[in-house]
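Enquirer: I would like the atomic coordinates for the input below:
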Amino acid sequence: MTQAQAAASATQPDPAASPGPADVHRLLGYRRTRAGESVLTLDADTTGPPVPAEVLGNFFEHMSYATLGGVCAELLLNPAFAREHHLSEEQRAELAANGRALVALHESGGDPAAVAEHWVSSPLASGFGIAILDDESAGGMPLGWSRVGPQAAVGAAVGRLGGAVRVSGQRVDRRPDTVAVDGLPAGIRQGVFLPVHRCLDYDVAASLRTRGRERAAGVVEAAVRRRLPGPDGAHRVGELLASARMRVDAPGWQRVSCRLTVPAGSVALGEPVDFVLRWLPDTHPPASLLVDRVSLLPADHVDGFDPDVVELMRRSTIPQLRWPGGNFVSFHHWRDAVGPVEDRPVYANHAWGGLEHHLIGTDEYLRLAELAGFTPHITVNSGTGTPEEAAAWVEYCNGPVTTPMGALRAANGHPEPYEVRVWEVGNENFGSWQGGYVGATENAARFARFAAAMRAASPVPITLLACGNWFDFADLDERYDHLHADHEWHDELLRLAAEQLDLISLHCLPANDRLLEQLSDAEAHEALIAQVVTAERRFVPDLLARCDAARVGTEGAPIGIAVTEWGVLGLHPNRQMVENFGAVVYGGTFLNFVMRSGDRIPMASPNGFMHGGAIKKAGGRVYTDPQFDLIQHYADFAGAVPLRCALTGPGFDVHQPADLGAPEADVPYVDALAVRSPGGRLALAVVNRHLSEALELWIELGDLAAGAAAARVSTLAHPEITARATPADPAPFSLAERDEPIDDDRLRLVLPPFSTTWVRLP
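Expert: Coordinates of the predicted model:
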């Protein structure tokens, strides 16, 4: 045993000890046995603090398909015709490959092989959804769009606020029975997937103006046309499925609209179709048309949001949703995303590549909070932003209409203050990938300035989270010169800003590849699991002890921790990560840990809401990753009281830790959390962390059995940790439920390899 391992072993909790304010791990005592069954003994007389619902929160960042192509109902990509897409070639190739995979999936009749090898479920590229079907950017068209009619008749242009397309007029026969149905005047098109399972009506809006002739007029035809021929040539490519016309007859820019109705049964779910706009001028010689800011919305949208996503959020456990980032926030300026959506700027998403269309700003996010029922949690830009900008944002949300920002909020349609109570200052400011990254002392000083300005701007009390640094726990070397990690980050926060601190925000995001290159997949798996165990045994108690010391002699509640991003990242294809089934075991381990620590870790959110292990939307379908599903099974643990547990059983040692961990000894293969609800119901969450072996667990219930004859047992297991949900197989992970007998106040479970099991007693 190495010196580091000996130190780790020495920190094992004393099963007889009572939990202290910083000893969050002491609700679970563990004694290792070299082989055989595991035994869990419950102690109803020793309890922890109630489990806060907010540890089941989530994290919404403007990246990938989270906004456009995700929670937004908007069906068009690049609706503002931005000429520069700001994607790397790799990102654009991923989006195009996803587009081809969705087409192949439809043409194959749903064969999972169509997406098995070529599907990227969360491309980092932002502003282009999860897939693109049209790309004529090499020919000068804005990415996502292609031409209809003569190639020279359509091209990129400058529009009202930024990008646009120019469509040259062509003389056509405008008799009512021939207009724009069979002819091919110039226009634009984009392949889209319509949510025909729930909606057949689609609303079109566009900003238009004629070019070169003040009195020029005409008609713009909006249409849905067949894109693919269908099996055995059953459909004709270009077949008209729906059309409507919008009149352009005044000088200057006009915002026009119409509705398209697709006949029932004419389009299959997952079938790509073409949305087409064509220009039919009245005058001769025909004038050109500028097209800017087009929108295609299902008529059943909910204030611009996808109703399938909103309904899933309503039914899920999202008590709090952190927004708008993440790395994105360090370049985000909130004033760009308020006011009329069609008047907001479009520019590069500097954090992730692609575009930010500002379809979701403060008012939209807070409207989503009303619709879905979550508490808002806003992160401000302390990288490239200023304390004054952050304070103005707080005033916009919380100030009365008599304040400048309160008046702006009222002008934007919401006179009453939102009263947002949870605010986070900055995101990962320690890393060189972040806009405005800084060192420990500057971060602490900056937080103090932001905190003072933000508190002064809010008439209601607010909770402030400071940017913490998980890397500050680890022993790092020159491979980490891209971040600040010299073990002084948190000490500087406590030295310069302890009186302003409510919570320190940490990101628990170990990588499945970095530092684990020489390990087998089984060894890497154990290193990733042990990273959470080390956090519970040492990292978090040590930080909380320092927080408590900084508050000695001062008033106010103890400083706590919020883990505002968690989950396994990395690119190793054979190992667990947030998007595959491996997240079920890491996630169960992590949630058990934070639920044992509710008094000091009152908030947590995974990576992420519509990126990472999340809600997915592709080809008109909405589905979920196993990490998202796992969290839902913990819903009834919120508000319950954890019980003291003593565990004996086999375990393992970790010599080479994950990048956010440390060497660790005596890590149990079984992890368990027991809680009692306010109504007296007993529930347990049990994780088998062994990669390949089923494990036997005996649970000694004692008086907690309360005469029950059986327990309800639900297990989430799968033979492959790398398995994922896809558009072809959106629900591959079923919950196995059964009743297990209780004999002499003892319950026997056989836990499948790499699984999480929930036990509930009446």
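Enquirer: from here on, contacts and neighbour counts on C-alpha atoms
Expert: OK.
Enquirer: I'd like to know how many residues surround the closest residue to Leu280 other than its chain neighbours.
Expert: Leaving out its chain neighbours, the residue that sits closest to Leu280 by CA to CA, 6 or more residues apart in numbering is Val219, at 5.1 Å. Residues lying near Val219 (other CA atoms under 10 Å) number 19.
Enquirer: for Val219, what are its contacts?
Expert: 245-248, 279-282 (CA atoms under 8 Å, 6 or more residues apart in numbering).
Enquirer: Next, the structure of the following sequence, for comparison with the previous one:
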Amino acid sequence: MLNASLHVDPADPVAPVHRRTFGSFVEHMGRCVYTGIYEPGHPAADPHGFRRDVADLVRELGVSTVRYPGGNFVSGYKWEDGVGPREQRPVRRDLAWHSIETNQFGLDEFMTWCRDLGIEPMMAVNLGTRGLAEALDLLEYCNHPDGTHLSDQRVANGHPAPHDIRMWCLGNEMDGPWQIGNLDARSYGRKAAQVARAMKTADRDLELVVCGSSGSSMPTFGEWEATVLEETYDSVEYVSLHAYYEEHDGDLGSFLASATDMDAFIDSVTATADAVGARLRNPKRIQLSFDEWNVWYLSRHQAEAAVQPTDDWRVAPRVIEDQYNVADAVVVGNLLISLLRHSDRVTAASQAQLANVIAPIMTEPGGPAWRQSIFHPFALTARAARGQVLRTRLSTPEYATERHGTVPALDAVVTHDDQDGSTSLFVVNRSTDQHLTLDADLSAVAPGAVTDAQTLSDEDPYAANTMDAPDRVVPRPAKDVRLADGRLTAVLPPVSWSVITLSPANG
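Expert: Just a heads-up that it's a prediction; the model follows:
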């Protein structure tokens, strides 16, 4: 049995919990859109063609924002193709994912879907094959009230009120050689700065996200951020981060410690952004948008892509539909802990993606929708994390990993809501074979009772949900959780993620 302790001080909060932390991502890739969130003719489809069963799961997931329409897809996308009468919309080749795009779901459909679900849109502009003029056209169509050529087109298309999109991504992964129209850092920075300045001339209150590195393993990581921010610092609010994690060669211990890499990634980008600001003598603080993150078995996808035919162009093919297990869910829960821990700088995030494609929600065309294992830590964290993120001091055993060196066996974060006095503890036991007893000193937040305690774990860390067994992996009531005199004790099983919520003593 391992033993760890935790202490919090509400007088020293990290930052507020940002609702934008619980964002998601919808890209025209595989079956994310078609037969994912949108399937006319499905028994659960509404009059717009949106799947009601998927919409219900999105509400349960607690998604706050959705980034759209990509991703790699956006770098070859003509937004005009996806508006207006459907029978007049052109069918195009999508070079990013080697598929056929029918354009039956486009900008206006996305905005209608967002409004129906109370989701804030996060729109990406094409800076791969397009640039300044097209970005301004898209902005005019979306945000100008009426009385101009493109705003009147939107009105004629059945949307008299402006879409009023506030948050915009200036391209996607523009450092990647896989990206259509990719650029070197200086060229991209200048292009993004030009577009940003013009967009804010048209609409001064926009929040703009400039592309950071596609990942911390990119050879230009760090240098890319510094160069791009030198060009764009005055014009943008955010720099993006992207990271995906997977288990390699049965190394479960390293995989469970993936959040240590996310922590280091965030700290590095923060330091780079602040160094550029200091060099420019600019007091502004650039925020971080972690707008692609998840578990993704990328090496498996690359191996499959290497043997796939290159002349088979299909509509909404099944691609990277990873089936997630218990260990994957524990890692996703831990990545959310990392994002919350860095809420002073990470103020927006998007789990990629929402449906079918490396997603928490799976669907079958004409059939059911179900929750993957990774659905649960996201939904429970989005529901329970409120108020302020508290600075959490941990004393924990460590273990050695091949990929990340020596890492803590326990990771945790605590949030506290001053308005209702509730406290939530999110905690992971990374040990692959030992239970861990946690002693948490929460006396400073004066907890009165445990109102809920749930753990996601299983004797088989590779158990997964399927269409035929959609509830094989679900959170269950946590055992051995006790509260006395402001101290919480809990026994955490190996390879587990838990959430414990507490009401105030006077509640």
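Enquirer: Ser338 of structure 1 pairs with which position in structure 2?
Expert: Slight slip there: residue 338 of structure 1 is Val, not Ser. The equivalent of Val338 of structure 1 in structure 2 is Val83 (alignment by TM-score structural alignment).
Enquirer: ok, now how distant is its match from Asp108 of structure 2?
Expert: Counting by CA to CA, to the nearest Å, the separation of Val83 of structure 2 from Asp108 of structure 2 is 6 Å.
Enquirer: Ok, Met1 of structure 2 next?
Expert: Distance of Met1 of structure 2 to Asp108 of structure 2, computed by CA to CA: 55 Å.
Enquirer: returning to that earlier point: isn't there a helix covering the residue nearest to Leu280 of structure 1?
Expert: No - Val219 of structure 1: not assigned to a helix; according to DSSP: H, G, I helix; E, B strand; the rest coil it is strand.
Enquirer: List the contacts of the closest residue in space to Ala45 of structure 2 that isn't next to it in sequence.
Expert: Leaving out its chain neighbours, the residue that sits closest to Ala45 of structure 2 by CA to CA, 6+ apart is Arg51, at 4.4 Å. Counting by CA under 8 Å, 6+ apart, Arg51 of structure 2 touches 36-40, 42, 44-45.
Enquirer: go on, Gln388 of structure 2?
Expert: 13-17, 415-418 are the contacts of Gln388 of structure 2 under CA under 8 Å, 6+ apart.
Enquirer: May I ask you to confirm that His28 of structure 2 belongs to a helix?
Expert: No - looking at His28 of structure 2 with three-state DSSP, it is coil, so not inside a helix.
Enquirer: Looking at Met1 and Asp108 of structure 2, which is more packed in?
Expert: For Met1 of structure 2 versus Asp108, the count of surrounding residues by other CA under 10 Å is larger for Asp108: 18 against 10.
Enquirer: Mind telling me what the more buried one corresponds to in structure 1?
Expert: In structure 1, the position corresponding to Asp108 of structure 2 is occupied by Asp363, as judged by TM-score structural alignment.
Enquirer: Equivalent analysis for Ala264 of structure 2, please.
Expert: By TM-score structural alignment, Ala264 of structure 2 lines up with Thr534 in structure 1.
Enquirer: Then Ala352 of structure 2?
Expert: Per TM-score structural alignment, Ala352 of structure 2 is aligned with Asn607.
Enquirer: contacting residues around its match?
Expert: Shown in contact with Asn607 of structure 1 (CA under 8 Å, 6+ apart): 58-59, 565-567, 578, 613-614.
Enquirer: repeat that with 6 Å
Expert: 565-566 (CA atoms under 6 Å, 6 or more residues apart in numbering).
Enquirer: Next, it: secondary structure please.
Expert: Secondary structure, three-state DSSP: Asn607 of structure 1 is coil.
Enquirer: likewise Gly41 of structure 2?
Expert: coil.
Enquirer: Could you check what's spatially nearest to it, not counting adjacent residues?
Expert: Gly49 (7.1 Å).
Enquirer: how much space is there between the one you found and Thr35 of structure 2?
Expert: Relative to Thr35 of structure 2, Gly49 of structure 2 is positioned 10 Å away (CA to CA).
Enquirer: Over to Ala352 of structure 2?
Expert: Separation of Ala352 of structure 2 from Thr35 of structure 2 (CA to CA) stands at 17 Å.
Enquirer: aligned partner of His507 of structure 1 in structure 2?
Expert: In structure 2, the residue matched to His507 of structure 1 (TM-score structural alignment) is His242.
Enquirer: thinking again about what came up before, what's around the aligned partner of the residue nearest to Gly41 of structure 2 in structure 1, how many residues?
Expert: Matched by TM-score structural alignment, Gly49 of structure 2 corresponds to Gly304 in structure 1. Counted with other CA under 10 Å, residues neighbouring Gly304 of structure 1 total 18.
Enquirer: And the one 4 residues further on, by the same measure?
Expert: Number of residues near Asp308 of structure 1 (other CA under 10 Å) recorded here: 20.
Enquirer: Flag every buried residue along the helix or strand it falls within.
Expert: Assigned by DSSP states H and E, Asp308 of structure 1 falls within helix 307-315. Neighbour-count burial for helix 307-315 of structure 1, counted by 16 or more other CA atoms under 10 Å, picks out 307-310, 313-314.
Enquirer: Find the nearest non-adjacent residue to His163 of structure 2, please.
Expert: Using CA to CA, 6+ apart, the closest residue to His163 of structure 2 is Cys142 (5.1 Å).
Enquirer: The one you found falls within a helix, correct?
Expert: Yes - Cys142 of structure 2: assigned to a helix according to three-state DSSP.
Enquirer: residue in structure 1 matching it?
Expert: Mapped onto structure 1 by TM-score structural alignment, Cys142 of structure 2 lines up with Cys397.
Enquirer: Do I have it right that its match meets Arg421?
Expert: No - at 9.6 Å, Cys397 of structure 1 and Arg421 do not qualify as touching, with contact defined as CA atoms under 6 Å.
Enquirer: who's more crowded, these two?
Expert: Cys397 (24 against 18).
Enquirer: I'd like the distance between the residue nearest to Gly41 of structure 2 and Gly128 of structure 2.
Expert: Computed as CA to CA, the Gly49 of structure 2 to Gly128 of structure 2 distance reads 30 Å.
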